[in-house]
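Undergrad: Provided below for reference: sequence and predicted model.
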Amino acid sequence: MTADVRVASEPGIEPYADELANQLGRMQRVRERTMHQLGSRGPGGLDLAAFRCLFALIEQGPMRSGALAEAVLSDPSTVSRHVAQLVQLGHLERLADPEDGRASVIAVTQDGRRAAAEMRHRRNARFSQVIEHWSMEDRDALLRLLTQLIDDQERVRLVRAAECAKDAPDRTGSADTSLREQR
């Protein structure tokens, strides 16, 4: 990082945080552009966003739809749509929940594992091209620091979510009171 990069664009903003946010935004735009150029569909016409559900189930095992939505940090309706698509393609199946036979859990099929392996192979081939000229030390440093960044971002997200949840009843109550007072 050069000295001129460390100059924050706004007073009071930590310069490294500002540049990190700028670079992460840039990375997201490059990723979105790449996805647009490659198409938004994966193997078998699968919506690429659905692969997050597939990978989460492979990593964490069968789970209920609500737990899957939490695991992929998405809303239940979006996850429901992805699950329906994945079930239709034969990548997922619904099984009786071993803890409550009235409910179901979502599990990955062998076809789903094959589709995920193909997608992972394609993704890894693209990233291999990006880092092929990097030293092992740089690769290790990026992986270590990126893992640390994401872990810390998740930690802060959970703290902020807890704060919002704690404050939510007060806001709802205030809004209800305000509506009653207006009537």
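TA: Right, received. Where do you want to start?

Undergrad: can we go C-alpha only for contacts and neighbour counts from here?
TA: Fine.

Undergrad: just checking, what packs against the longest strand belonging to the chain?
TA: Ranked by residue count, the top strand of the chain under DSSP state E comes out as strand 100-108. On a contact count with 3 or more Cα pairs under 8 Å, 6 or more residues apart in numbering; DSSP states H and E, strand 100-108 meets helix 50-60, strand 92-97.

Undergrad: now these as a markdown table including distance to Glu19?
TA: What follows is the helices and strands packed on strand 100-108, written out as a markdown table (distance: least, Cα to Cα, whole Å):
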| stretch | distance to Glu19 |
| --- | --- |
| helix 50-60 | 28 |
| strand 92-97 | 41 |
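
Undergrad: can you say which of these is nearest to Pro15?
TA: helix 50-60 (32.6 Å; Cα to Cα).

Undergrad: how much does the closest one deviate in direction from strand 100-108?
TA: 110 degrees (axes from the mean of the first three to the mean of the last three Cα atoms, to 10 degrees).

Undergrad: check which residues of helix 50-60 are buried.
TA: By neighbour count on 16 or more other Cα atoms under 10 Å, the buried set for helix 50-60 is 50-58.

Undergrad: check it against this one:
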Amino acid sequence: MPMTAPSRSSSRRRGTAPVDFDLTSLLGFVIFRLSSSLGGLAERDAQEVAGLTLPEYRCLVVLATRGDMGVTPLCQIMHIDKAWVSRTLAKLAQAGLVGSIPDPADARRTIFSVTPRGRQTGQALIARAMDRQARMLEGFDREEVERLLELLRRMQENADRAKGR
């Protein structure tokens, strides 16, 4: 079903939803469904490659691609709360994919990094992610992809402003 803008001409009483309202046509619903589908595919790949959950996969790949960092920067990059990231890092450390050292600038903090095994796993996960993305963008030309990403960035900026960030 094509996505349509909400109708302003619907005849309705104040405080009631339009009769022709379709939740599945709302942008938030469409994006949530797509995000859920993409996350499910990513988690399936993470399970097949390394037996990881989606948050474990994401933490590992961020560390593998952006370098050593503490919990706070990981939280900011991934938009996940500190307790969740800490538990995820503990699981990755237990699996031998991530190591940690005290932060030389502040011994109360810990710096996390991928181990050699974690780097190899991260590379395999990234290769799967690139293949998955290519499948999702099949039939789109380069300009369409660039335009789509630009529109999504702008939409995120609008959402951030609406949240008062």
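TA: On my side now, so go ahead. As the structure is a computational prediction, the values presented were derived from the model and not from experiment.

Undergrad: if we can go back for a sec, what's the mean distance for the longest strand of structure 1 versus structure 2?
TA: Here the mean offset of strand 100-108 of structure 1 against structure 2 after fitting is 2.5 Å, by mean Cα distance after the TM-score superposition for structure 1.

Undergrad: just checking, what's the longest helix in structure 2?
TA: For structure 2, the longest helix by residue count, based on DSSP state H, is helix 27-50.

Undergrad: which residue in structure 1 lines up with Ala129 of structure 2?
TA: For Ala129 of structure 2, the aligned position in structure 1 is occupied by Arg123, per TM-score structural alignment.

Undergrad: what strand or helix carries its match?
TA: helix 110-131 (DSSP states H and E).

Undergrad: so what touches that helix?
TA: 42-43, 51, 54-55, 58, 86, 90-92, 139 (Cα atoms under 8 Å, 6 or more residues apart in numbering).

Undergrad: about what we covered before: let's have the buried residues of helix 50-60 of structure 1 in TSV, adding distance to Gln110 of structure 1.
TA: Below are the buried residues of helix 50-60 of structure 1 laid out as TSV (distance: Cα to Cα, whole Å):
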residue	distance to Gln110 of structure 1
Ala50	16
Phe51	15
Arg52	17
Cys53	15
Leu54	12
Phe55	13
Ala56	15
Leu57	12
Ile58	11
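
Undergrad: any idea which of these is closest to Met27 of structure 1?
TA: Arg52 (18.6 Å).

Undergrad: quick check: the aligned residue for the closest one in structure 2?
TA: Using TM-score structural alignment as the criterion, Arg52 of structure 1 maps onto Arg58 of structure 2.

Undergrad: and what of Gln28 of structure 1?
TA: By TM-score structural alignment, Gln28 of structure 1 lines up with Ser35.

Undergrad: repeat that for Gln110 of structure 1.
TA: Using TM-score structural alignment as the criterion, Gln110 of structure 1 maps onto Pro116 of structure 2.

Undergrad: pull the number of nearby residues for that match.
TA: 14 (other Cα atoms under 10 Å).

Undergrad: now it: how far from Pro73 of structure 2?
TA: 22 Å (Cα to Cα, to the nearest Å).

Undergrad: hmm, back to that, and the contacts of helix 110-131 of structure 1, which two are the farthest apart?
TA: Farthest pair in these, by Cα to Cα: Gly90 and Arg139, 36.3 Å.
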